[in-house]
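S.K.: only geometry, no sequence info:
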């Protein structure tokens, strides 16, 4: 391809670095299916070029859309000539985009959950939920604060704990309202 577009290549190379990659899928003429080959060489001997001219290669198959799916993360632009439109790769792209959006949404929701201010009470004599378990919840649940009281498995009602909870709620709700 580099030789075939020599005139345009010379002008383009004044501004851009060009790479000419062979498509990775060979079209089998008899059956009409494709098989994968590994060939990304940009310089070839005469024998290789002649062999290349006899083979027909393609970038698109029903299984993958190559650049669109991120197989070449450094590619910043694509120019094609004589490339057919096929619905299958775009269907795959759409499914992958939907899956990615769903994963991003789940991650966003998880991150939002971690950013919600949390106040955890843990009792020193709690035989049902050990303090270490509540500490782990505080660490992994994100943005948590733990207050350890001298009682067991209960919600503390002493004025000092109630006041800490009121202060926590006031600060948290003010912060949430300002967003």
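M.R.: Sure thing, it's come through. Model, not experiment: these values are computed from the prediction. Numbers count the residues shown, from 1 in each chain.

S.K.: all contacts plus neighbour counts: C-alpha atoms, from now on.
M.R.: Fine.

S.K.: State the distance from residue 111 to residue 168.
M.R.: When CA to CA, to the nearest Å is the yardstick, residue 111 and residue 168 sit 21 Å from each other.

S.K.: one more structure, for comparison:
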């Protein structure tokens, strides 16, 4: 295939959703000494794992707007449901060089009860950093402007642990788009 044809295919993949996910390569992820056959990742920043595609947004937004904007592109603001999925999302954060991103967990309904992925019950899987969630706003020093949204961290010595933060603060977000069914993990 000539270079011009290859460039045309790559250019087309940017604009035709059916081709968007076709360009990818495999990788292995190691986190905490455990190896996982991860996913495929493509040239456009999407990473595939277990029937879904993941990507970090490029524009930081507050938590409510990050959630709305993910729905507009056909995906959802995601939160890990397992250690393996947490590792996949952390790997994505490492690939793009981010220190944190927001995930789909909040305690809007009840400050003592966190909900993830829009479920009505507490999540079966969490990965809170030590002493988190604290519901304490370290920037203002009070609990009135509490930390009601969650983020994944790659700073302060944390490697994928979660922290609560004020929802009005801006972060990039992780978008999840399921296109191949449900993972049977």
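M.R.: Sure, I can see it. The structure displayed is predicted, hence computed values, not measured ones.

S.K.: Kindly provide the TM-score of these chains.
M.R.: Scored by TM-score structural alignment, normalised by the length of structure 1, the superposition of the two chains gives a TM-score of 0.22; 68 aligned residues with a CA RMSD of 5.2 Å.

S.K.: which one of residue 111 and residue 168 of structure 1 has more residues nearby?
M.R.: A side-by-side neighbour count of residue 111 of structure 1 and residue 168, using other CA atoms under 10 Å, places residue 168 first with 16 against 13.

S.K.: Report the contact partners of the more buried one.
M.R.: Residues in contact with residue 168 of structure 1, defined by CA atoms under 8 Å, 6 or more residues apart in numbering, are residue 119.

S.K.: Which parts of whatever helix or strand it lives in count as buried, going by neighbours?
M.R.: Assigned by DSSP states H and E, residue 168 of structure 1 falls within helix 159-177. By neighbour count on 16 or more other CA atoms under 10 Å, the buried set for helix 159-177 of structure 1 is 161, 165, 168.

S.K.: helices or strands next to the lengthiest strand in structure 2 in the packing?
M.R.: In structure 2, taking DSSP state E as the definition, the longest strand is strand 100-110. For strand 100-110 of structure 2, the packing partners by 3 or more CA pairs under 8 Å, 6 or more residues apart in numbering; DSSP states H and E come out as strand 113-116, strand 149-153, strand 174-178.

S.K.: Dump those strands to TSV, plus mean neighbour count and distance to residue 87 of structure 2.
M.R.: As requested, these are arranged in TSV below (neighbours: other CA atoms under 10 Å; distance: least, CA to CA, whole Å):
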stretch	mean neighbour count	distance to residue 87 of structure 2
strand 113-116	19	17
strand 149-153	26	11
strand 174-178	23	13
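
S.K.: close enough to count as contact, residue 27 of structure 2 and residue 39?
M.R.: Yes - the pair residue 27 of structure 2 and residue 39 passes the contact test of CA atoms under 8 Å, sitting 6.3 Å apart.

S.K.: quick one, which of these two is more surrounded?
M.R.: Neighbours were counted for residue 27 of structure 2 and for residue 39 using other CA under 10 Å; residue 39 has more, 20 against 12.

S.K.: Beyond the helix or strand where that one lies, next helix or strand please.
M.R.: Mapping residue 39 of structure 2 onto the secondary structure by DSSP H and E places it in strand 34-42. Counting by DSSP H and E, the element after strand 34-42 of structure 2 in chain order, helix or strand, is strand 47-49.

S.K.: if we look at that following strand, which residues are touching it?
M.R.: Outside strand 47-49 of structure 2, the residues that touch it by CA under 8 Å, 6+ apart are 38-41, 53-55, 85, 88, 92.

S.K.: Show me which of those residues are buried.
M.R.: Among those, those buried by neighbour count (16+ other CA under 10 Å) are 38-41, 53-55, 88, 92.

S.K.: For residue 93 of structure 1, see how far away residue 114 of structure 1 is.
M.R.: Plainly put, residue 114 of structure 1 is 31 Å away from residue 93 of structure 1 if you go by CA to CA.

S.K.: An error on my part: the question was meant for residue 118 of structure 1.
M.R.: Computed with CA to CA, the distance linking residue 118 of structure 1 and residue 93 of structure 1 is 39 Å.

S.K.: again with residue 111 of structure 1
M.R.: Taken as CA to CA, the spacing of residue 111 of structure 1 relative to residue 93 of structure 1 amounts to 26 Å.

S.K.: and what of residue 172 of structure 1?
M.R.: In this structure, residue 172 of structure 1 lies at 41 Å from residue 93 of structure 1, with CA to CA as the measure.

S.K.: longest helix anywhere in structure 1?
M.R.: For structure 1, the helix with the greatest residue count under DSSP state H is helix 87-115.
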